[in-house]
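1. Could you look at this predicted model? Sequence included:
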Amino acid sequence: MKTLFVLSALAEALLLLALWNAGRRHVLAGLRNPYKGPEPFEPSPRVAMIVPVTGDTPAVRAGLKSLLEQDYPNLRYFLVTRDGSDPAVGVIDALIAGRGDAVRLVSGPAETSGQKNHNLLAGVAQARHWADIYVFCDSTHVARPDLARLLARPIAEGKGVMSGGFHRVVPHNDTTPTLGMLLACMFLHCLQPVRAVTQPWGGAMAVSRKAFEEHGIQAVWSTNIVDDFSLGPHLAKKGIRTWPVGEACLETPLKSVPFAIWQDWLTRQLLYLKFCTPEMWLGVVPVIWLFFGPALLALFGALGAVFGAADPWWLGAAALYGAAFFGLGLLYRQLAPLRVRLLPWTLGFFATPLMAAWCYLRTWTTFHMRWRGTSYKVGWGGKVLRVIRQ
């Protein structure tokens, strides 16, 4: 048992340290390179920004407003709702009134895919005869004015056919669920520059029209539950990886996130892994062990030592483990967009791996994807088998 604990604790520490080292420059790029004004480049391809929208919330209003203030000159907007009764319709119409570069579209209800995919394809259908590059964005994150330019530039310069950004949670309080979502996004953000495993993020990604058509992305999206996690593996099989753009980082302001929201959000991210790449979902079992195994062994070993049922060695080992994990938390604290008090940050850093392990266990008994009143029965590879509207 001691050997298992020592090896697991070392592996966990090395994994977190390697992740921090691989991603810290990328994560900090957006923080240390703020928007400096328009910077034109040639050639200047025609860009269609396609944004699926639903609901009328402060996040949607702020996100759409920021997207509609892009500085890229050769840009048109295609904002897509499921139907004309969506509360987002009034928000969109008010924001684009009198503009000739933006249209609102209605996609209709999805029958063979996730609703977001269906909305994206409705935008593509309207934009394909004009655009050279498609930029796909979520409506609930605040974008820099140069987001479209940052995503289009690597494609225009021939660095790749697909580029991607990410988002950072900006915490407006320091409750554990809020910081847990910040840390989960931060860990994923650190993976972005690791080309062997990086995945596009649907909230800010760009694909050339030529690649979109040549590689059958429409066929993939038209039957799949999700946009990014289906696109990444599909193109990876063809040797195509996302070109990560560190500065293309959106902001997600959060405050007082309920525990249930944190749990359901993280479970949903892991469900995409299960449905779209089940081999990867099974392959992360050792990582999940590292998330909770060392902490569990340290806790029970220390308790056993206190009550005389285990070797006193466990007290020192548990203290050393806690100190090392605390030190790793201080490293990741350097990547936070705002300064967070030390105690709440430490609680969040210790809690997040445990929550990830718990949410992963939940995916073993979950066979439907539920989102905004719709349940999707999903099969192998993320294919939608049935849409159940509640």
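-> Thanks, I have the structure now.
2. Going by C-alpha atoms from here, please, whenever you check contacts or count neighbours.
-> OK.
3. Just the strands from the stretch 101-250 of the chain, written as ranges.
-> Counting by DSSP state E, counting those that start in this stretch, residue ranges of the strands within the stretch 101-250 of the chain are 102-106, 133-137, 162-171, 204-208, 243-254.
4. in the longest helix along the chain, what's buried?
-> Longest helix of the chain, by residue count under DSSP state H: helix 2-32. Across helix 2-32, burial judged by 16 or more other CA atoms under 10 Å covers 5-6, 8-9, 12-13, 16, 19-20, 22-24, 26-28, 30-31.
5. With stretch 85-96 instead?
-> Quick answer for stretch 85-96 (16+ other CA under 10 Å): Ala88, Val89, Val91, Ile92, Ile96.
6. Is the second one in contact with Leu79, as I believe?
-> By that I understand Val89. No: between Val89 and Leu79 no contact is recorded; they are 9.5 Å apart, counting by CA atoms under 8 Å.
7. just to revisit the earlier point, can you give me the angle the longest helix of the chain makes with strand 243-254?
-> Using axes from the mean of the first three to the mean of the last three CA atoms, to 10 degrees, the inter-axis angle of helix 2-32 relative to strand 243-254 is 90 degrees.
8. Next, report how far helix 2-32 is displaced from the centre of its chain.
-> With CA atoms, centre = their mean, to the nearest Å as the basis, helix 2-32 stands 19 Å off its chain's centre.
9. What lies in contact with whichever helix or strand comes after it?
-> Using DSSP states H and E, the helix or strand that directly follows helix 2-32 along the chain is strand 47-52. Applying CA atoms under 8 Å, 6 or more residues apart in numbering, the contact partners of strand 47-52 are 74-81, 116, 119-120, 123-124, 127, 131-139, 148, 152.
10. next, the one to line up against it:
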Amino acid sequence: MIWFWLLAAGAQCGLLYLLARAGRALPQREARQAAENCTVPDEKWPKAALIIPVAGEHPNMAAALKSLLCQDYPRLLPILITATAEEPAARLIRDLQKEYPAARHVVAGKAQQCGQKNHNTLQGVAAAGKEAEVYVFCDSTHLARPDFVRCLTGPIVRGEAAFSTGYHMVDARDEQTVTLAYAFCVLLLRLLQALAVFTQPWGGAMAMSRAAFREYGVAELWARNVVDDCSLAGLLLGRGVHVCLCPGALLRTEAAGHALPVWRDWMERQVLFLKFCVPGQWLLLGLLALLMALPPLCAGLALLGGLLNVGSAAAVFTALLYLAALAAVLYVWREFLPAPPPLWRWIWAYFCASAMFVRVYCRTIPARGIIWHGLSYTVGQGGTVLRMQR
């Protein structure tokens, strides 16, 4: 039993170390891409449509949208889309247009056969028409650097890829367990993106050429699907299409007092999207959940047994050895955060994230639908929307 535990613990720490090394390589890749972008004169950058579906009343939305509307891209067409003209996000957009008159506001109407975000996004693409050669898709609640669009479109402009993606990082503004656990989950996904085998488009920061959008039937895919990025990932994986990771296209997500239900629901959606759209990766995710949860559980039982004098000295030693190795690896992970928390809080957040991951994954096994922004979607193979209820 101890040997099996050692094998699982070694695999866990090894994976975390491998991801840390991949993360440490990202700044070099970012610097190389930035230098290559600098060789492209302004007149060579094609007109790009910045398509931003907007919904809800997120407290950071105004600042996030301003950061996207202040991009240094030479020819940018910002298009902000809401489902209705009366919702709070629509009123915010009208206020922003006074300061940024180039921004267009599109009222998409309510979706009927796909996710509302997909519907909004497609209406934004339709509004761009033939004016743009590149489509850039962004979420509305993350802060962007002024060169975000250049970073994201660079590989497309240079002809290196037809699809590119960025990601985001959580700027934890407190040291509460849920906030740090959320930051860990996002960091884990970001570092997985750094491995080529797991690089796939993320809807909060992705770009593609207009030609690729048409060639791969993205509009037809999204018009019947519950989600944009995972459905596109499934399509591109099936076609063997390369997606270029742009480390410089890294959005910042501020988080403080992050609520447990919000974190849990977010995590559940991420797992469900993979289940419906990329089932092979969902199965791998199950192995990852087991790998994250089993070694800490065994360590806890071994230490408890030692305290109660019912366990072996070898089990206690193995538990301490594992915890020391885990602490060393997670210490390295702290360097990827804007403000590294105390190590003990970070380790506890890791344990909580592992437990939540297992709970959420188990809940997704029998699931046949997704609840998102107040809409209930019954989902079929490939993420196709079979029925929706408001």
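-> The structure has been received and is ready for your questions. Everything numeric in this text was worked out from a predicted model, so none of it was measured.
11. And the TM-score between them?
-> The TM-score (TM-score structural alignment, normalised by the length of the first structure) is 0.94; 388 aligned residues with a CA RMSD of 2.2 Å.
12. Buried by neighbour count, from the contacts of strand 47-52 of the first structure: which ones?
-> 75-81, 116, 119-120, 123-124, 127, 131-139, 148, 152.
13. returning to that earlier point: Ala143 of the first structure: which of the strands of the stretch 101-250 of the first structure is closest?
-> Counting by CA to CA, Ala143 of the first structure lies closest to strand 243-254 out of the strands of the stretch 101-250 of the first structure; the figure is 4.8 Å.
14. Show me what that closest one is packed against.
-> Strand 243-254 of the first structure sits against helix 2-32, helix 147-156, strand 162-171, with contacts defined as 3 or more CA pairs under 8 Å, 6 or more residues apart in numbering; DSSP states H and E.
15. need the ones you listed in TSV with distance to Gly108 of the first structure, can you?
-> TSV is the format used below for these (distance: least, CA to CA, whole Å):
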stretch	distance to Gly108 of the first structure
helix 2-32	36
helix 147-156	27
strand 162-171	28
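16. wait, which of these is closest to Arg389 of the first structure?
-> strand 162-171 (29.8 Å).
17. and the angle for the closest one with strand 204-208?
-> 170 degrees.
18. Tell me how many other residues surround the residue nearest to Ser163 of the first structure when sequence neighbours are not counted.
-> Spatial nearest neighbour of Ser163 of the first structure, chain neighbours left out: Trp243 (4.3 Å); criterion: CA to CA, 6 or more residues apart in numbering. Trp243 of the first structure has 24 neighbours, counted by other CA atoms under 10 Å.
19. For Cys249 of the first structure, see how far away Trp243 of the first structure is.
-> 14 Å (CA to CA, to the nearest Å).
20. Over to Gln218 of the first structure?
-> The value you get for Gln218 of the first structure to Cys249 of the first structure, if CA to CA is used, is 26 Å.
21. And Lys237 of the first structure, by the same measure?
-> 26 Å.
22. Compare neighbour counts for those two and give me the winner.
-> Cys249 (27 against 9).
23. ok, back up a step: any chance of CSV for the buried residues of stretch 85-96 of the first structure, columns distance to Asp264 of the first structure and secondary structure?
-> Listed next are those as CSV, based on distance: CA to CA, whole Å; DSSP: H, G, I helix; E, B strand; the rest coil:
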residue, distance to Asp264 of the first structure, secondary structure
Ala88, 24, helix
Val89, 27, helix
Val91, 27, helix
Ile92, 28, helix
Ile96, 33, helix
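24. Which two among the residues you listed are spaced furthest apart?
-> Farthest pair in these, by CA to CA: Ala88 and Ile96, 12.3 Å.
25. OK, contacts around Ser256 of the first structure?
-> Counting by CA under 8 Å, 6+ apart, Ser256 of the first structure has contacts His172, Asn173, Asp174, Thr175, Pro177, Thr178.
26. Assess the claim that the last one and Val170 are in contact.
-> The reference is to Thr178 of the first structure. No: in this structure Thr178 of the first structure lies outside contact range of Val170 using CA under 8 Å: 9.1 Å.
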